[in-house]
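Visitor: Build me a model:
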Amino acid sequence: MRHVHLPAPRVARSGPVSETVRRGLGDKARWYLPTALAADLVGAGLPVALVFDAAQQARPLYCALGAALAWTAVQAVRRRYAFRSLGESRGVLPVLHDWLILIGVLAVARIATGESTPRLAALGALLPALLITVACHKLTYRHLSAARREAQAVSRVLVVGEPGAVESVIDHLAARTDHPYVVVGVIPVGPGTPAGGVPEAARIAGALPAAPGEDADAVLGAVATHHADLVLVAPGAMMAGERLRRVAWALHDEGLELAVFPGLVEVSPKRLETLSAGGLAVLRVAPPVCRGIQPVLKSVLDRVGAGLGLLVLAPVFLGIVAAIRLGSTGPAFYRQERIGRDGVPFTMWKFRTMVVDADRLKTDLAGANENDGHMFKMRRDPRITKVGRLLRRTSLDELPQLVNVLTGDMSLVGPRPPLPEEVAKYDEVELRRLTVRPGMTGLWQISGRSDLSWDETIQLDLQYVDNWSFTSDVDVVARTFRAVVDGRGAY
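Guide: Next up is the predicted model:
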């Protein structure tokens, strides 16, 4: 993959650091916790009180209080109120999981107390708790993401390791802002200096020191000087084994945290498992999901979703067809050869958004390509019709691909289906995106679409291929609706 110039690392705010920050918890806004507690208590308690009172239940206030306390207790046990967790996730599925646990807890309580409110009414009374908690999570997530783009609410990190490994860690952290780490210094091990402009906080010799405490003293001194919250080690031949163990001891004796970068990138934590073998800490990486019930559920979701979509959207199809035919001459549908799973070509269907001879004109516009990779993208492509521009802005031009999903050539969720001429230029890394069926939507579509660089697109596709799960597909589908309304990157 081509080299991409990465942005400079974020710079943390200078100044004294509180004990909370020194423990690596960051300086998140203090209103996160009370807001979350208030939203959960009110979201669970108030609807239950109103519904149970309307149903003439004997003790609506007691039931409301029980529901509110049960909902906060479930989330407390699941550590949703931990300072590290607040604002870190906008996903719906973790909240849904908690809510289902709440339903189970209250179902047991219902049997034990003999409560007689109709089941559907009781279930409906608990639904606002799910919705309000999700909304609260999204609110804090957006606030925290904005703060981190300004290098606030971050953990100050020292990176230790051989220069090449340190540079790799810095590049990955600098390329994104959806994490809490800001590198404030590096401690190279051995000769050489990592690029990237991050100050050298200390240096550790390549050879083992004569005195066992020299490495630890260098790291602890750098932590104190740079007010670091976390020491991140990129292990290598010169920083491993007993040497790493002694540095860890020194940091832990001072109440400081140590993290070890295993050299893996874009691997979901769900696939990781820590083991111990003969005293060695082993990180097990599970293979991507390709067998079992989850692929079956994905196939069912694809076929049922596509079938229902075609049935429900039939009137919309007729309206779009009429608009296209009235707006320009030519057929309403556009067929194009794309490359599917394992490199097998198929015919993809779309609503026509360009003039009839658009493919012939593409050669003349090659020099105006605004994408830095194999795709062709222009913000103001002259081949797009007036109706086509609206269809692309709303992603309605993609709806005929439901036929491809129904026939099994595509999936509802997956990488973008590439053109044959794009695949002809793929390298070994890029070809891996063809190991799954392409999708109508995916991480590319909900992360900026055409505004992304080619390397960012490939990174998202590989992240999907390696870390796919049925629940992640459901999450992508839910987030697609917001991306369609937002329209960012759709042109």
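Visitor: drop to CA atoms for contacts and neighbour counts, all remaining ones
Guide: OK.
Visitor: Buried residues of the longest helix belonging to the chain, list them for me.
Guide: Ranked by number of residues, the top helix in the chain under DSSP state H is helix 119-149. For helix 119-149, the buried set under the neighbour-count rule, 16 or more other CA atoms under 10 Å, comprises 122, 125-126, 128-130, 132-134, 136-138, 140-141, 144-145, 147-149.
Visitor: I'd like to know which elements the helix or strand Arg246 falls within is packed against.
Guide: Taking DSSP states H and E as the definition, one finds Arg246 inside helix 241-253. Contacts of helix 241-253 with other secondary structure elements, assessed using 3 or more CA pairs under 8 Å, 6 or more residues apart in numbering; DSSP states H and E, are made with helix 214-226, strand 257-260.
Visitor: Here is a second sequence; please produce its structure as well for comparison:
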Amino acid sequence: MGKITNDKDYHILIEKRARAVSKRIVDVLVAVIGIIVTAPIMVLIAICIKLEDKGPVLFVQTRTGQNGELFSIYKFRSMRFCPRNKNQKKYGQGWDKGVPDSFIFKDGSVANPNVTKVGVIIRRTSLDELPQFFNVLLGDMSIVGPRPEIPEITAYYSKEQRTRLLVKPGITGWAQVNGRSLITNGEKMRMDHHYVLHQSLYLDICILMLTIKVVLTSKGAV
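Guide: The predicted structure is shown next:
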């Protein structure tokens, strides 16, 4: 961290810390309320997942968080249980200058045969993301921020692409209310970069309101 050389730097530092504290308070409050309100829904989803194929209720995966720190993200499992994923994708071929702008992590035009019946419903309604309220309480995630990517992809980020890692990843974000899973990596990067530069409580509230609209219409869901 650079030294504080004048009053302007001091006020900027205080403002950043105040913004971080207020964002954390809002995150905790929203996460607690979210867990309380959706608890019956989460219990019902867990029961349905267990009844369908007896596998684990939660899908736990390593993701890249703020400043490149790794953490475990929690989601309701939406795909058939497989102890070993033999068809795991390989990334990085030809990515010498960063993740290509044309790259799309999920292809919404292709139906995945491994998605369960319950999985189809919770994916389209984004209910599979509800366990991430606990990620917010743990401090790994925020309610609003860039969606966390897997390390196999972030390892190939260019210097510019790494700017999206300067803030905590979120359950929802600016990119998610502007296309969700259907946008390219280049579009996502531009939107996440915009959020990092202009993040504020007002922008977070706007994104939350737009998230409700997107979820209700299932726009961009896969």
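Visitor: Any idea what the TM-score comes out to?
Guide: Comparing the two superposed chains by TM-score structural alignment, normalised by the length of the second structure, the resulting TM-score equals 0.84, with 201 aligned residues with a CA RMSD of 2.3 Å.
Visitor: Quick one: work out the angle between the helix holding Arg246 of the first structure and helix 214-226.
Guide: For helix 241-253 of the first structure against helix 214-226, the angle between stretch directions is 40 degrees (axes from the mean of the first three to the mean of the last three CA atoms, to 10 degrees).
Visitor: so helix 241-253 of the first structure corresponds to what in the second structure?
Guide: Aligned by TM-score structural alignment, helix 241-253 of the first structure corresponds to no residues of the second structure.
Visitor: All the strands of the first structure, in order from the start?
Guide: In the first structure, the segments counted as strands under DSSP state E are 155-161, 181-188, 230-234, 257-260, 272-277, 280-285, 333-339, 345-351, 411-413, 439-441.
Visitor: Now do the longest one: which range of the second structure does it align onto?
Guide: Aligned by TM-score structural alignment, strand 181-188 of the first structure corresponds to no residues of the second structure.
Visitor: repeat for stretch 452-472 of the first structure
Guide: Counting by TM-score structural alignment, stretch 452-472 of the first structure pairs with residues 183-203 of the second structure.
Visitor: Give me the contacts around that stretch.
Guide: Here stretch 183-203 of the second structure makes contact (CA atoms under 8 Å, 6 or more residues apart in numbering) with 19, 23, 99-105, 145-146, 161, 163-164, 166-167, 173-175.
Visitor: Flag every buried residue along it.
Guide: Buried-residue list, stretch 183-203 of the second structure, by 16+ other CA under 10 Å: 183-189, 191-193, 195-196, 199.
Visitor: do stretch 126-144 of the second structure as well
Guide: Along stretch 126-144 of the second structure, the positions that meet the burial threshold by neighbour count (16+ other CA under 10 Å) are 126-137, 140-144.
Visitor: Return the residue of the first structure aligned against Leu58 of the second structure.
Guide: Residue-level alignment of Leu58 of the second structure against the first structure, with TM-score structural alignment as criterion, gives Phe333.
Visitor: Now do that match against Leu308 of the first structure, distance only.
Guide: The span separating Phe333 of the first structure from Leu308 of the first structure equals 20 Å under the rule CA to CA, to the nearest Å.
Visitor: Show me which of the two is the more surrounded one.
Guide: A direct count of neighbours by other CA atoms under 10 Å for Phe333 of the first structure and Leu308 places Phe333 higher, at 15 against 12.
Visitor: so that one touches Met354, yeah?
Guide: No. Using CA atoms under 8 Å, Phe333 of the first structure and Met354 do not qualify as a contacting pair, with a distance of 10.6 Å.
Visitor: For Arg77 of the second structure, see how far away Lys54 of the second structure is.
Guide: Between Lys54 of the second structure and Arg77 of the second structure the distance, using CA to CA, works out to 11 Å.
Visitor: between these two, which one's more packed in?
Guide: Of the pair Lys54 of the second structure and Arg77, Arg77 is the one with more neighbours under other CA under 10 Å, namely 25 against 12.
Visitor: residues contacting the corresponding residue of the first structure for the more buried one?
Guide: Taking TM-score structural alignment as the alignment basis, one finds that Arg77 of the second structure is matched in the first structure by Arg352. Taking CA under 8 Å, 6+ apart, we find Arg352 of the first structure in contact with 324, 331-334, 388, 397.
Visitor: one more time with 7 Å
Guide: Counting by CA atoms under 7 Å, 6 or more residues apart in numbering, Arg352 of the first structure touches 332-334, 388.
Visitor: Equivalent analysis for Arg449 of the first structure, please.
Guide: Arg449 of the first structure makes contacts with 489-490, as judged by CA under 7 Å, 6+ apart.
Visitor: ok, back up a step: among the buried residues of stretch 183-203 of the second structure, which one sits closest to Thr217 of the second structure?
Guide: Taking CA to CA as the measure, Thr217 of the second structure lies nearest Ile183 of those, at 16.9 Å.
Visitor: distance of the closest one from Leu13 of the second structure?
Guide: Counting by CA to CA - Ile183 of the second structure and Leu13 of the second structure are separated by 35 Å.
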